[in-house]
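Peer 1: return atomic coordinates for the entry below.
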Amino acid sequence: MTSLDGTARLFGRVARGIGLAGRTVLPVDTNPVPADWTHVTKVDPEEAKKLPLLYPLYLRHTSAVSVGGSADVTAENTEETFDLLAPASVPVFHEPSGPRHVTPRTRAEADLLAIPEVLNGDSESLVGQLGAGTEYIRDELVPDLLADELPWLPGRVADALADFATSWLLSEAVFEAYIIQNPDSAAAREANVDESDLLSPREAKQRAMAAERHLESELVYLEYSGTYGGDEATDTLAAIADSLSWSRLWYGGGIDSRERAEDILDAGADAIVVGDAFHRVADEEADLCERAADALDAGVLDSTADESAVREWVRDEISVADSNAVAYLATIPAVSNPVLLAEAYLTATVRTWLLLHARSADDADLRLGREAGEDLRTALGSDLLASVDEDDLALIRRSLRAVLGDGATVSTGASSSGLATTHFALSLSSR
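Peer 2: Take a look at the predicted model:
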């Protein structure tokens, strides 16, 4: 062994020791997943999972947004979803369910890349998927990036750099150790988790400890996937939480109320993940806005109706307190009055839709101009407008222009703004 080899090994041991100390004994937090994330909204690229018209209003209250899903997800609809979320006022990270969902565009736009590792599935769901992902990065993603950025590199140098870049990308990624407890979910089917694979609280604790100390997973995720785990979940969370010192502990599944969110956080979860409750807001407002458009056509509402008139109409049409908008907002600990906020957002959405619906009857050239921004200013009102981050306002304006333009470019599947409009629950072209 040469002295250079010995020195390198010494540096390696020192580096590992420093990393271990940072995760255990030192009074520092080296986990790249922020500790103050308590609420994560999962946005699914699947076409059936739609976005509310003014989705940045809702997402500005969450701690972070995760892009990913278990069914009907492709690289294309994942890129489209990132386009709809950039730039948002909250961090947006990527949680791919397949290696090829990661592209140069998603890597550029994601704040974090979270790679799932299923702890109670078959070996293919853990080692196989990680191997396939590593192969894709090393043999396709990185070489393509190097060929685009540094086409003049000699072959041997490019090959060595590809090895380094692959290891670097994986070291920069966040690894997310899943414990899937709902065998009837799409996630369970993907990982081949059945009834015999479900874990007791002690078994879940043991695997979580292995994930933190051996796999060095930054996240441990207890997943009930659309179903609320109840007492079983809180018992499991309490057992896992007592065993972790560095990894973050997240829970996902059936969170649709303030009570459930608080129970999960009180049991020891660092954050709750909410997906279905968010997408149900889009389905709810689609029905509400279609009724508003009918009321506009019938002369019951006017496209320039003031805020108080539309608010009263919304109250007559639905019970706001029992709405999906409230169900989602109530899961966010930072939202003190979800009913009041939901009423304001639903009112703004209906006012925006009335203005867009009226605008769609204008000349196509006018549809794509500055009117969308003016519609937004009118619909939100001065109080709500003043409280929204400029990045979110820009995102909403861009999305409204896309919705206004989708009738003119429906054959291409995208608007003149470059945004795909199939992710919205509302479409002017169907009216």
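Peer 1: only C-alpha atoms for contact and neighbour calcs from this point on.
Peer 2: Noted.
Peer 1: contact partners for the residue nearest the centre of the chain?
Peer 2: The structure's the chain has its C-alpha centroid closest to Ser66; by C-alpha atoms, centre = their mean the separation is 2.3 Å. For Ser66, the contact set (C-alpha atoms under 8 Å, 6 or more residues apart in numbering) comprises Val40, Thr41, Lys42, Val43, Val92, Phe93, His94, Glu95.
Peer 1: alongside the first, I'd like the structure of this one:
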Amino acid sequence: MNKLSEWKHVFKLDPQKTLSDHDLQLILESGTDAVIIGGTDGVTFENVSDLFDRVQPYDVPCLLEVSDIEVIAPEFDGYLIPMVLNSREKKWMLDIHHQAVKEYGDIMDWDQMVVEGYCVLNEEAKVFKHAECYLPDEEDVLAYARMAEHMFHLPVFYLEYSGTYGDPELVKKITNELQHTTVVYGGGIRSSDQAEEMSACADVIVVGNVLYEDLDAALKTVSAAKNSNF
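Peer 2: Predicted coordinates:
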């Protein structure tokens, strides 16, 4: 999973939502660097496995973002493990992870695990409410980013705006601050212009919802991200 730092663009697929085989083929042959399978609710072992089976024939890295240990399926290229840094509840930073390692630690492939320092910045988002977050200000976000890199030595700091377009200046400030931790941005990218703008600010962008709203616009974000000036 050391390739993640070399990526620019990732599509996120929601296993609860529907994509035709033709649309999925277009996504997987778009030139995106990888796909992530994950979602906040309605995610089951069955729909995760079904979607993975459809993705597997293509030569695109496929990662599972683990929101529940019950949905972990084998054979993914990697597993993204969120630590929600701005949650008010310790369980979203440590306790769930502790329970997973307690149950499955003997069989875990640690080289496939990528722990993400997650900072959720949209208080209307399902994940914000589900993970019992508070809305941090700019100084808080910068502090979390520094903690992710210098205290926890995490490979990824994920700025999650979840459905709404974020603040490019804040994203750029965080990316410029971190030297060894990869900054991933997700949220509200619905056009090639937004993809280009945010790719100039973050190391990696994640494009999700627009896949199910305007596939043509979503596909254009790939070249926009890869042609950005960052």
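Peer 1: please state their TM-score.
Peer 2: In this superposition the chains share a TM-score of 0.90, using TM-score structural alignment, normalised by the length of structure 2; 223 aligned residues with a C-alpha RMSD of 1.9 Å.
Peer 1: hmm, back to that, and what about the residue nearest to the centre of structure 1, helix, strand or coil?
Peer 2: Assigned with DSSP: H, G, I helix; E, B strand; the rest coil, Ser66 of structure 1 falls in the strand class.
Peer 1: so what corresponds to it in structure 2?
Peer 2: In structure 2, the residue matched to Ser66 of structure 1 (TM-score structural alignment) is Ile36.
Peer 1: do His39 of structure 1 as well
Peer 2: His39 of structure 1 maps onto His9 in structure 2, with residues paired by TM-score structural alignment.
Peer 1: check Gly226 of structure 1 too.
Peer 2: Per TM-score structural alignment, Gly226 of structure 1 is aligned with Gly163.
Peer 1: contacting residues for the closest residue to Glu284 of structure 1 other than its chain neighbours?
Peer 2: Leaving out its chain neighbours, the residue that sits closest to Glu284 of structure 1 by C-alpha to C-alpha, 6 or more residues apart in numbering is Asn324, at 6.7 Å. When the contact criterion is C-alpha under 8 Å, 6+ apart, the partners of Asn324 of structure 1 are Ala277, Phe278, Arg280, Val281, Glu284.
Peer 1: if any of those are buried, give me the ChimeraX selection for them.
Peer 2: If you want just the buried ones from those in ChimeraX, going by 16 or more other C-alpha atoms under 10 Å, the selection is:
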select :277,278,280,281,284
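Peer 1: need the counterpart of Gly117 of structure 2 in structure 1.
Peer 2: By TM-score structural alignment, Gly117 of structure 2 lines up with Ala177.
Peer 1: list the helices and strands the helix or strand hosting its match packs on?
Peer 2: Element membership of Ala177 of structure 1 [criterion: DSSP states H and E] is strand 174-180. Under the contact criterion of 3 or more C-alpha pairs under 8 Å, 6 or more residues apart in numbering; DSSP states H and E, strand 174-180 of structure 1 touches strand 114-118, helix 201-213, strand 219-223.
Peer 1: so of those, which one's packed in deepest?
Peer 2: strand 219-223 (a mean of 27; mean count of other C-alpha atoms under 10 Å).
Peer 1: mean deviation, that strand versus structure 2?
Peer 2: With mean C-alpha distance after the TM-score superposition for structure 1, strand 219-223 of structure 1 departs from structure 2 by a mean of 0.7 Å once superposed.
Peer 1: what are the contacting residues of that strand?
Peer 2: Against strand 219-223 of structure 1 from outside (C-alpha under 8 Å, 6+ apart): 33, 174-182, 208, 211, 233, 237, 247-253.
Peer 1: next SSE downstream of that strand?
Peer 2: Criterion used, DSSP H and E; the element after strand 219-223 of structure 1 is helix 230-241.
Peer 1: could you say what helices and strands that next one packs with?
Peer 2: Short answer (3+ C-alpha pairs under 8 Å, 6+ apart): helix 230-241 of structure 1 packs on helix 201-213, helix 258-266.
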